[in-house]
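**Q** missing the sequence, but the structure's below:
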């Protein structure tokens, strides 16, 4: 069943990464005729315990957040998008998750670079917790900024698991809305094989990969979506990134639960590595509701 995006939540801090995420949010909201919630979050003051200084910093941050939220909101309204503006205060990832949950968000969008300018710093804190904790899919916007994001080429890595299947439904919705070509990729992880038996085993995994990608491809073709299937050998994250660069993918869509069934294992390896290193947007999809501390 094709999924749709009716309610989008854009979490923003006014950074370059948030500006890029805003570009994607406006484009997606327009394509799906969705309501876009533009959420600015004022983080807690962590400086010296001085009431006057704390109030001044909080007020300054709130004014900055309100200004950026309205800039994005006005641009979206200019594109005919229904917009809700909001500014919250508190621990950033918790505020974003609570807001998304209370508004039944179908998609949450965040930038991969925060005000620190360090992707790893942001992903290691706010973005990682949003990806892990959100029950809705999360689009982490990375890569160069364009005037209007488009999704002509979508990469869908799959291993046939429940998590990967959840990503298929969202990829189908995006491909239908943007008339995109979907590349379905299965990676045979050669790093897990004993060199003495790799020749005997790898052929079986490649045949399984061909079957999995063919089944997914057939689903897209039934929906009149142009599809390309591929089976590659290599380390999963690196192979996904290399293939995305090879086809110049506009978006990578992947599940956060792999065949192991352990979110922490996959998010700690393949998905997280792709998110950290991708120079393009990555849409992460949970197979089931997630939790976060």
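**A** Cool, got the structure. No experiment lies behind these values; they were computed from the predicted model shown.
**Q** From here on, just use CA atoms for contacts and neighbour counts.
**A** Will do.
**Q** separation between residue 71 and residue 177?
**A** Relative to residue 177, residue 71 is positioned 26 Å away (C-alpha to C-alpha, to the nearest Å).
**Q** Take this one as well and set it beside the first:
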């Protein structure tokens, strides 16, 4: 992956954004990157009216956040009719390499908040996006373990390389997992056939990892089951503090986020999830 020079924390300065802030600051520190903090103030009505009380509140929360983070940060209060579009526009105009954004928990998040800020940012951003829910427990320094979910597509090779670079930077364990979706494989319950398939998949995964020419060693694992369930379960099994997955490719990690593997991993993971967009997805969205 190219170096991360600018990290954007998209925040509403609430407690729900704390873990996203933690991850953004951690990666910015690891990469010696500039940290940008943006709070999007949503305009109301056709005339773009500003609620002065809410605006003052946003300014106070942003000032508090800036004081907490320190001097090495660019803080911006941006205005727009859509928080997500305002965030993505800022990311593009300021050449942001990575966006971090928080969620408000499993209650509202269980619907994957169709039309919500984080979902729209995931769908439209031209950079990788880290989503951190309030349940995430990020490490105090670096990441102890980074998990990369791969499906043997070119897109997931990018995911693997991105995860490997982060793992290398903080001397973390890298785990690469490929999930055999037994909900789509007829007769997979036959034990011998299952074993043969597992062995073949592990050999393919090892070849895939070797061909990626990573900066660090990767532990490789094959899991069987529903793809998103097994990715999240593997993250818990290895105490992964960051899960990396894709939103494009020819395999299980399909381009469309809503209803996809990436969507479900984001919804159910205890750890922050980095969703890496493949270049082909950008072309589709821009067409």
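**A** Yep, that arrived. Since the structure is predicted, the reported quantities are computational estimates derived from the model, not experimental observations.
**Q** Any idea what the TM-score is?
**A** After superposition, the two chains reach a TM-score of 0.86 (TM-score structural alignment, normalised by the length of structure 2), with 280 aligned residues with a C-alpha RMSD of 2.9 Å.
**Q** all helices in structure 1, in order from the N-terminus.
**A** Using DSSP state H, the helices of structure 1 run over 16-32, 51-78, 92-102, 119-122, 128-133, 162-178, 198-222, 236-247, 263-267, 270-277.
**Q** So for residue 148 of structure 1, which of these sits nearest?
**A** With C-alpha to C-alpha, the closest approach to residue 148 of structure 1 among those belongs to helix 16-32: 6.5 Å.
**Q** Read off where that closest one ends up in structure 2.
**A** Taken onto structure 2 by TM-score structural alignment, helix 16-32 of structure 1 occupies residues 15-31 there.
**Q** how far away is the residue located most distally from the centre of structure 2 from residue 206 of structure 2?
**A** Largest separation from the mean C-alpha position in structure 2: residue 192, at 36.6 Å (C-alpha atoms, centre = their mean). From residue 192 of structure 2 over to residue 206 of structure 2 the distance is 21 Å, taken as C-alpha to C-alpha.
**Q** what about the residue nearest to residue 20 of structure 1 when sequence neighbours are not counted, how many residues close to it?
**A** Counting by C-alpha to C-alpha, 6 or more residues apart in numbering, residue 145 is the residue found nearest to residue 20 of structure 1 once chain neighbours are left out, at 5.8 Å. Each residue near residue 145 of structure 1 was counted by other C-alpha atoms under 10 Å, and the total is 16.
**Q** and the gap between residue 145 of structure 1 and residue 21 of structure 1?
**A** To residue 21 of structure 1, residue 145 of structure 1 is 9 Å away according to C-alpha to C-alpha.
**Q** Also residue 220 of structure 1?
**A** Taking C-alpha to C-alpha as the measure, residue 220 of structure 1 falls 27 Å from residue 21 of structure 1.
**Q** Looking at the two, which is more packed in?
**A** Ranked by neighbour count (other C-alpha under 10 Å), residue 220 of structure 1 and residue 21 place residue 21 first, with 28 against 23.
**Q** Enumerate every residue touching that one.
**A** 10, 12, 109, 110, 111, 140, 141, 142 (C-alpha atoms under 8 Å, 6 or more residues apart in numbering).
**Q** Aligned counterpart of the fifth one in structure 2, please.
**A** So that's residue 111 of structure 1. Residue 111 of structure 1 maps onto residue 102 in structure 2, by TM-score structural alignment.
**Q** and its match, how many neighbours?
**A** The number of residues near residue 102 of structure 2, taken as other C-alpha under 10 Å, comes to 27.
**Q** same question, residue 206 of structure 1
**A** Residue 206 of structure 1: 17 neighbours (other C-alpha under 10 Å).
**Q** and the counterpart of residue 205 of structure 2 in structure 1, what does it touch?
**A** Counting by TM-score structural alignment, residue 205 of structure 2 lines up with residue 213 in structure 1. By C-alpha under 8 Å, 6+ apart, residue 213 of structure 1 lies in contact with 158, 184, 185, 186, 229, 230, 231.
**Q** Name the nearest residue to residue 45 of structure 1, ignoring sequence neighbours.
**A** residue 54 (6.2 Å).
**Q** Quick check, residue 220 of structure 2 in contact with residue 202.
**A** Yes: with contact defined as C-alpha atoms under 8 Å, residue 220 of structure 2 and residue 202 form a contacting pair (7.5 Å).
**Q** Tell me the counterpart of residue 63 of structure 2 in structure 1.
**A** With TM-score structural alignment as the criterion, residue 63 of structure 2 pairs with residue 70.
**Q** how far away is that match from residue 134 of structure 1?
**A** Taken as C-alpha to C-alpha, the span from residue 70 of structure 1 to residue 134 of structure 1 is 25 Å.
**Q** can you check residue 252 of structure 1 too?
**A** Separation of residue 252 of structure 1 from residue 134 of structure 1 (C-alpha to C-alpha) stands at 18 Å.
**Q** what's the answer for residue 176 of structure 1, then?
**A** Residue 176 of structure 1 is 24 Å from residue 134 of structure 1, by C-alpha to C-alpha.
**Q** Neighbour count for the two, which is higher?
**A** Neighbours per residue (other C-alpha under 10 Å) separate residue 176 of structure 1 from residue 134, with residue 134 holding more: 26 against 17.
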